[in-house]
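Asks: could you look at this predicted model? Sequence included:
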Amino acid sequence: MDYSDIASVAGKGGLFKIVKPTRTGVILESLDDKKQKLVASATQRISVLSDISIYTTDQEGSRPLEDVFRQINKEFNNDLGVTPTSAPDELKAFIKHIIPDYDPQRVYVSDIKKVINWYNALKENAPKLLEEKVEKKPEKEAKKKKSE
């Protein structure tokens, strides 16, 4: 499973695994233990996690959600110190610790709550996605180094 296999649906809580596309939309399955199936039509707003990023004030302008989740996991692992019901100032301090150059004008408290909810869902149901990405060397380079 990858970040491109997980989606959020507007109006529905939680995250969903993309099962397969249909003629009129996509079949989704909830990531939690219930494994509820949902057929999302093309009229519903579906956001794939690999396409979501957090606004920043640096030159790039945003940071991929995948990187944010890995940073949270690296820094906090199981104890975030905040919950989605924490005070807005605590939530802003949390995201500022993770992304020092986040854009407070464009990142709302509701967005930070979603990040925390989604992180917790992934931690529980797909913890491998939160681990650091190991860069694989292309096979040609690996073979080249062995022959030297």
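Replies: That came in fine, so what should we check first?
Asks: use CA for all of it now, contacts and neighbours both
Replies: OK.
Asks: starting from the longest helix along the chain, tell me the next helix or strand along the chain.
Replies: Of all segments of type helix in the chain, defined using DSSP state H, the longest is helix 109-125. Counting by DSSP states H and E, the next helix or strand C-terminal to helix 109-125 is helix 139-147.
Asks: if we can go back for a sec, run through who's touching the longest helix of the chain.
Replies: Here helix 109-125 makes contact (CA atoms under 8 Å, 6 or more residues apart in numbering) with 14-15, 31-32, 69, 83-85, 88, 91-92, 95, 129-130.
Asks: okay, now the one to match up with it:
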Amino acid sequence: MSIEKILSISGKPGLYELKLQTRTGFVAESLIDGKKVTVGLRSNVSLLSEISVYTYDGEVRLSEVFRAIAEKEDNGPSLSHKEDNAKLESYFREVLPDFDEDRVYPSDMKKILNWYSMLQAKGLVSKEKPVAAEAPVAEEVKTEE
């Protein structure tokens, strides 16, 4: 799952991919329509890779929540984010059984499911666990003396 460069920009709909950093901010491309926008340093921006969801045991990274949804739906689309709060909570309970309902609000669940739908349509989420990159093994080279 590669959400390291995916952003949520406050006041702008949808998700954006970080394209280029500039002196005064950065350039991001919308995942919805592909339009590029410039964002100043004063804008409120969140990297999806830095967001976590509260559970009773601590916090779970958003990428893990997306992976759990993909696992439940077999990499398919999730429940609509427009469902009523009771359905959202029961669906979220299936995906993340120990989420803290006192600190995770229905609006958060809607946002997470909406983001999942956008990322799933672009093929950026999967049920596969991320594989740690292995360092290449240097082969011993023999030289003739």
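Replies: Yep, that arrived. Predicted model, so just to flag it, every value in this text is computed and none were measured.
Asks: before we move on, back to that, got the contacts of helix 109-125 of the first structure as CSV, with neighbour count and secondary structure columns?
Replies: Shown next, in CSV, are the contacts of helix 109-125 of the first structure (neighbours: other CA atoms under 10 Å; DSSP: H, G, I helix; E, B strand; the rest coil):
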residue, neighbour count, secondary structure
14, 18, coil
15, 23, coil
31, 21, coil
32, 16, coil
69, 24, helix
83, 15, coil
84, 15, coil
85, 9, coil
88, 15, helix
91, 23, helix
92, 18, helix
95, 21, helix
129, 16, helix
130, 21, helix
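Asks: any idea how many residues pack against residue 10 of the first structure?
Replies: Neighbours of residue 10 of the first structure under the rule other CA atoms under 10 Å: 11.
Asks: my error: substitute residue 131 of the second structure in the last question.
Replies: Count around residue 131 of the second structure with other CA under 10 Å applied: 7.
Asks: map it onto the first structure.
Replies: The alignment partner of residue 131 of the second structure in the first structure, by TM-score structural alignment, is residue 134.
Asks: do the same with residue 56 of the second structure
Replies: In the first structure, residue 56 of the second structure lands on residue 57 (TM-score structural alignment).
Asks: so what's the match of residue 131 of the second structure up against?
Replies: With the criterion set at CA under 8 Å, 6+ apart, residue 134 of the first structure makes contact with nothing.
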